[in-house]
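In: Predicted structure and sequence below. I'll ask about it afterward.
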Amino acid sequence: MKKIIALMLLTLSLFASGKFLSPLPLPKTYFIDLDINRCDDYCLQSLLNNGEIFSFLAKAKESNDPDIQKEYKKYALLFHMSQKRSIGAYNILIALQKRLAPFGNSINKSLLAYFLKNGFDFDVTTKLFQNSDTLITYINETNTSYDLIIVPLPYAQKDIIARLQTNTPIFIPTIHRSMVESENENIFFGGPDYYTQLDTLLSFIDENLSIFYLDKSPLSKELTDFAILYASVNSKLYPIDEKIQNMKQILYENEDLNESSVLFNTPLVKTALALSQMTYYDIEPKIKISTQINYNPRLFSLTQPKDRENLYIAISFAPIQPTLEAYNALIDSNINYDWLGYACFAGIEALTNTQEGMKSDFQILDNQILYPIRILQTTKYRFIDQTLQENNLEF
């Protein structure tokens, strides 16, 4: 009897499905050109007209004619052919300062997953620089064969963007176009639109607004200034020192916070500290809001369910395709929460597809990648999308 049960369990396990789709690529078809004679665009069109599709596919890959390439892609898709770029490997340079070296790992994993999923040839080089000056000098003075240079800059260094002068396209995944002045048409931006996130959140506010922010953070202060300017209610500020461990001086018997609206322009750890101590001091704001600065699954381990009641977070992440998610999971990458990885995926998707004449899920306007704004509510165990309530999406 035990053998029968064991056999049944083994059989069931063979048909069990995992969380992710299989990352193994589908079989691809290759047509090898055995004819040494050259075939120009007129010749290729004749092959099409005569129905010699296999000969056409073997020779058409190198053509620059848009109509020929359109027909080639159509038949390549039909025969599940490899969709590698006809002009060779896509060469990318990741240029960053040494103190930001961990960012390079996140970017590399995201690019690897994307290119493997799409079957593109690629070559990614990471270079570390001692400081911003050496980084700028290298980019401006080195004649490279790179198709794209990715430069993850912290917000505090946004002013150096004006010093980047090169004809090679540059992608900055950390900063939004609206936060800088740039006339260089070769610089593209992939940062989240914090202003639109805040504007969306502020539309929920009908009570006095209390704002927690880091007094030494340029980004935190700029977002706070924006909220003060565009909020339709009175605002009260609570500057937070980055070394603070106890908020008793701010929270103890602070009746102004009860039934008010609270905006957290603070990083995750400080936000979690404020949320937990608000519960301790019996402070119950009417609503708590934040930009995607606090969009992180660690929020659930750093706080209790009571702390997170009525907390809403605006994000610019869109849902990831299951196959891409599977490739990322294989290399221990999760671009559902990692903005740097997500933005680099979006940037490569938009920029490469634009160059190849293919449709992209992401649009570029004024050199900025456009993202949707979604509002998530934090519940007991997860984030729930309130933007599409009929779908009740959970994260």
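Out: Sure, I can see it. Computed from a predicted model, the values in this text were never measured in an experiment. Numbers count the residues shown, from 1 in each chain.
In: C-alpha from now on. contacts and neighbour counts both.
Out: Noted.
In: just the helices in the chain please.
Out: Along the chain, counting by DSSP state H, helices occupy 2-15, 41-49, 53-59, 66-78, 101-118, 132-141, 194-202, 218-230, 248-251, 268-280, 299-302, 322-330, 339-356.
In: Spatially central, which residue of the chain would that be?
Out: Taking C-alpha atoms, centre = their mean, the centroid of the chain lies closest to residue 342, which sits 2.1 Å from it.
In: Give me the nearest residue to that residue, chain neighbours excluded.
Out: Take residue 342 and drop its neighbours on the chain: the residue closest to it by C-alpha to C-alpha, 6 or more residues apart in numbering is residue 335, 4.8 Å away.
In: That neighbour contacts residue 328, correct?
Out: Yes. Using C-alpha atoms under 8 Å as the test, residue 335 is close enough to residue 328 to be in contact (7.5 Å).
In: follow-up on the earlier one: pretty sure the residue nearest to the centre of the chain contacts residue 333?
Out: No. Taking contacts as C-alpha under 8 Å, residue 342 lies outside contact range of residue 333: 10.1 Å.
In: Now for those two: what residues contact both?
Out: Common contact partners of residue 342 and residue 333 (C-alpha atoms under 8 Å, 6 or more residues apart in numbering): residue 110.
In: Report the distance from stretch 182-192 to the chain centre.
Out: For stretch 182-192, the gap between its own C-alpha mean and the chain's C-alpha mean amounts to 16 Å (C-alpha atoms, centre = their mean, to the nearest Å).
In: Any buried residues in that stretch, and which?
Out: Under the neighbour-count criterion of 16 or more other C-alpha atoms under 10 Å, stretch 182-192 has 182, 184, 186-192 buried.
In: What is the nearest of those to residue 319?
Out: Of all the buried residues of stretch 182-192, residue 192 has the smallest distance to residue 319: 15.2 Å, by C-alpha to C-alpha.
In: next, the one to line up against it:
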Amino acid sequence: MRKILTALLICSALFARSDKPSDIPPASEIYINLELTKCNDACLLDLVRDGLLHSFLARYEGSSNQEILQAFNALNGSYVNAGTESLTPSSSAEFKIAVIIPQDSIKSYAGVVSNAVIAYVVRQNAAIDVKFYNIGNEAPSAIDGALARARNENISYIIAPFTPVGAKYLNEVLDPAMTAFVPTLHISSVDSPQDNLIFGGIDYKGQVEKLLNFSNGQVAAFSDGSALGAALNRYADELSGGLAYENEIANGVTDLKSMLSGNSRLSGATVFLNVPLVKASMVSSQMRLYDVKFNALLSTQINYAPSIFKLMQPQDREKLYIANSISKTDGALDSNNEILGQNLNFNWVGYSASAGLDYIYATYLNRGAQRLFSESVEDSQIIYDTKVLKAGEYGFYEQ
């Protein structure tokens, strides 16, 4: 099994907060491939093009392909230039954390979580060896193998961006001596979770409840057929006392006349847009086209994105209310994430991963460390400060 150690993507001096050199040894990352099958050139190129660079580094075993070599050298060259003399872990690191990545299950979130971890460790100048275990999928054998590897390497703290399938199994087999954090799920996703399994996912039910403060009592909802969309519709139905109207907008559907035109159940209604932003903008614009006189439009975290100002017309945003659980983040941490190509202010998975690592680092690993996030953990769940925002002419503002 091949190990490829990479130093941090950014030289720690770039983020220095004083002129005095730090006595803390630099953090390092180890990318460990737990896949049983070899990743050939086509596979490696797909990983690079999909932005899954941590998986690329874990599965790279040499190649004569120039594009692959260029990518590998680009990722590793700066480390050598910065003075890295070997590809071995920092022997003086005080702490270890493992990040178990089921990239086939979580897709692009694999890179989001990895980058968030890297950015946080650099920001804190923490003496941590971060080991990324690429397990491909969430098969029990894959999860068992990663946990066994962590135990063998005396790692007690795990970040596991799993889906409900993987999290439920992790809950069954997690060693009581370990603490695992799942940034991708709310605690409600798993029945009877262990105390040492912490969750960082958005409380969508809580967001729906908060949004209903802007309802007039007549509630309708649109979903997209996804599991999340269905759950959001269900929450709206339960918490509002029953939906006056609901419908599903299937993929590929662009003409909503049959749903909107002359629909008396939408007249004067408060409408939940439990659909991605492109569909949300389509619904709002066609409601205007078919002269639907609604009371308000409501949406959860799924549509809290800067692209809303491009995709949705100002007149369609006038009565739109959006729930957001992301609070203002540390400036230096923001900068680190931006260099790595992501914006914590609009990426809840990256925000969750960062807040969870912050909690683990300052609560368990280095109790003298200053926390960068204000969120607390109650009953094994990160508690977010959910705010209701409007998308105005110049940005989001709180109600």
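Out: Nice, I can see it. Everything numeric in this text was worked out from a predicted model, so none of it was measured.
In: Just give the TM-score of the two.
Out: Comparison of the two superposed chains (TM-score structural alignment, normalised by the length of the first structure) gives a TM-score of 0.72, and 313 aligned residues with a C-alpha RMSD of 2.7 Å.
In: re the thing from before, and the residue nearest to residue 342 of the first structure? What does it align with in the second structure?
Out: Using TM-score structural alignment to pair residues, one finds that residue 335 of the first structure aligns to residue 344 in the second structure.
In: From residue 308 of the second structure, how far off is that match?
Out: Taking C-alpha to C-alpha, to the nearest Å as the measure, residue 344 of the second structure and residue 308 of the second structure are separated by 17 Å.
In: before we move on, the earlier item: may I have the residues that are in contact with the match of residue 335 of the first structure?
Out: Remark: with contacts taken as C-alpha under 8 Å, 6+ apart, residue 344 of the second structure is in contact with 329, 334, 337, 350-351.
In: can we see that at 7 Å?
Out: Contacts were defined as C-alpha atoms under 7 Å, 6 or more residues apart in numbering; by that measure residue 344 of the second structure touches 334, 337, 350-351.
In: Which parts of the stretch 1-150 of the second structure are strands?
Out: All strands of the stretch 1-150 of the second structure, identified by DSSP state E, counting those that start in this stretch, fall at 3-6, 28-33, 95-101, 128-134.
In: what's the mean distance for the third one versus the first structure?
Out: For strand 95-101 of the second structure, the mean distance from the matching residues in the first structure following superposition reads 2.9 Å, by mean C-alpha distance after the TM-score superposition for the first structure.
In: roughly how far is that strand from the heart of the chain?
Out: Remark: strand 95-101 of the second structure is offset 16 Å from the chain centroid, using C-alpha atoms, centre = their mean.
In: how far off strand 128-134 does that strand point, in degrees?
Out: 20 degrees (axes from the mean of the first three to the mean of the last three C-alpha atoms, to 10 degrees).
In: Identify the residues contacting strand 95-101 of the second structure?
Out: 110, 127-135, 146, 150, 155, 157-161, 365.
In: Now do the buried residues in stretch 377-390 of the first structure.
Out: Within stretch 377-390 of the first structure, the residues that count as buried by 16+ other C-alpha under 10 Å are 377-379, 383-386.
In: coming back round to it: of the helices of the first structure, which is nearest residue 292 of the first structure?
Out: Each of the helices of the first structure was checked against residue 292 of the first structure via C-alpha to C-alpha, and the shortest separation belongs to helix 194-202, namely 8.0 Å.
In: Provide the aligned range in the second structure for the closest one.
Out: Counting by TM-score structural alignment, helix 194-202 of the first structure falls onto residues 204-212 of the second structure.
In: Pull out the buried residues from that stretch.
Out: With burial defined by 16+ other C-alpha under 10 Å, the residues of stretch 204-212 of the second structure counted as buried are 204-205, 207-212.
In: before we move on, the earlier item: wait, which of the contacts of residue 344 of the second structure is closest to residue 72 of the second structure?
Out: Minimum distance to residue 72 of the second structure across those is 20.9 Å, recorded for residue 337 (C-alpha to C-alpha).
In: so what's the residue nearest to the closest one when sequence neighbours are not counted up against?
Out: In this structure, residue 337 of the second structure finds its nearest non-sequential neighbour in residue 119, 5.7 Å apart by C-alpha to C-alpha, 6+ apart. Residue 119 of the second structure sits next to 333, 336-337 when contact means C-alpha under 7 Å, 6+ apart.
In: Closest one of those to residue 245 of the second structure?
Out: Residue 245 of the second structure lies nearest to residue 337 out of the contacts of residue 119 of the second structure, by C-alpha to C-alpha, at 41.2 Å.
In: ok, so what distance separates that closest one from residue 347 of the second structure?
Out: Using C-alpha to C-alpha, we find residue 337 of the second structure at a distance of 11 Å from residue 347 of the second structure.
In: same thing with residue 377 of the second structure?
Out: Residue 377 of the second structure sits at a distance of 20 Å from residue 347 of the second structure (criterion: C-alpha to C-alpha).
In: Tell me, how many residues neighbour the counterpart of residue 109 of the second structure in the first structure?
Out: Residue 109 of the second structure maps onto residue 103 in the first structure, with residues paired by TM-score structural alignment. The number of residues packed near residue 103 of the first structure is 16, by other C-alpha atoms under 10 Å.
In: Residue 47 of the first structure too?
Out: Residue 47 of the first structure has 19 neighbouring residues, counting by other C-alpha under 10 Å.
In: residues contacting it?
Out: 53, 55-56.
In: now do 6 Å
Out: residue 56 (C-alpha atoms under 6 Å, 6 or more residues apart in numbering).
In: how about it, what's its partner in the second structure?
Out: Using TM-score structural alignment, residue 47 of the first structure has no partner in the second structure.
In: Could you check how far residue 47 of the first structure is from residue 246 of the first structure?
Out: Residue 47 of the first structure sits 76 Å away from residue 246 of the first structure when distances are taken as C-alpha to C-alpha.
In: For stretch 199-218 of the second structure, measure first residue to last.
Out: Taking C-alpha to C-alpha, stretch 199-218 of the second structure runs 33 Å from one end to the other.
In: I would like the residues contacting the match of helix 194-202 of the first structure, please.
Out: Taking C-alpha under 6 Å, 6+ apart as the criterion, the residues outside stretch 204-212 of the second structure that touch it are 235, 323.
In: if we go to 8 Å?
Out: The list of residues contacting stretch 204-212 of the second structure from outside it, by C-alpha under 8 Å, 6+ apart, reads 232, 235-236, 239-240, 298-301, 321-324, 386, 388.
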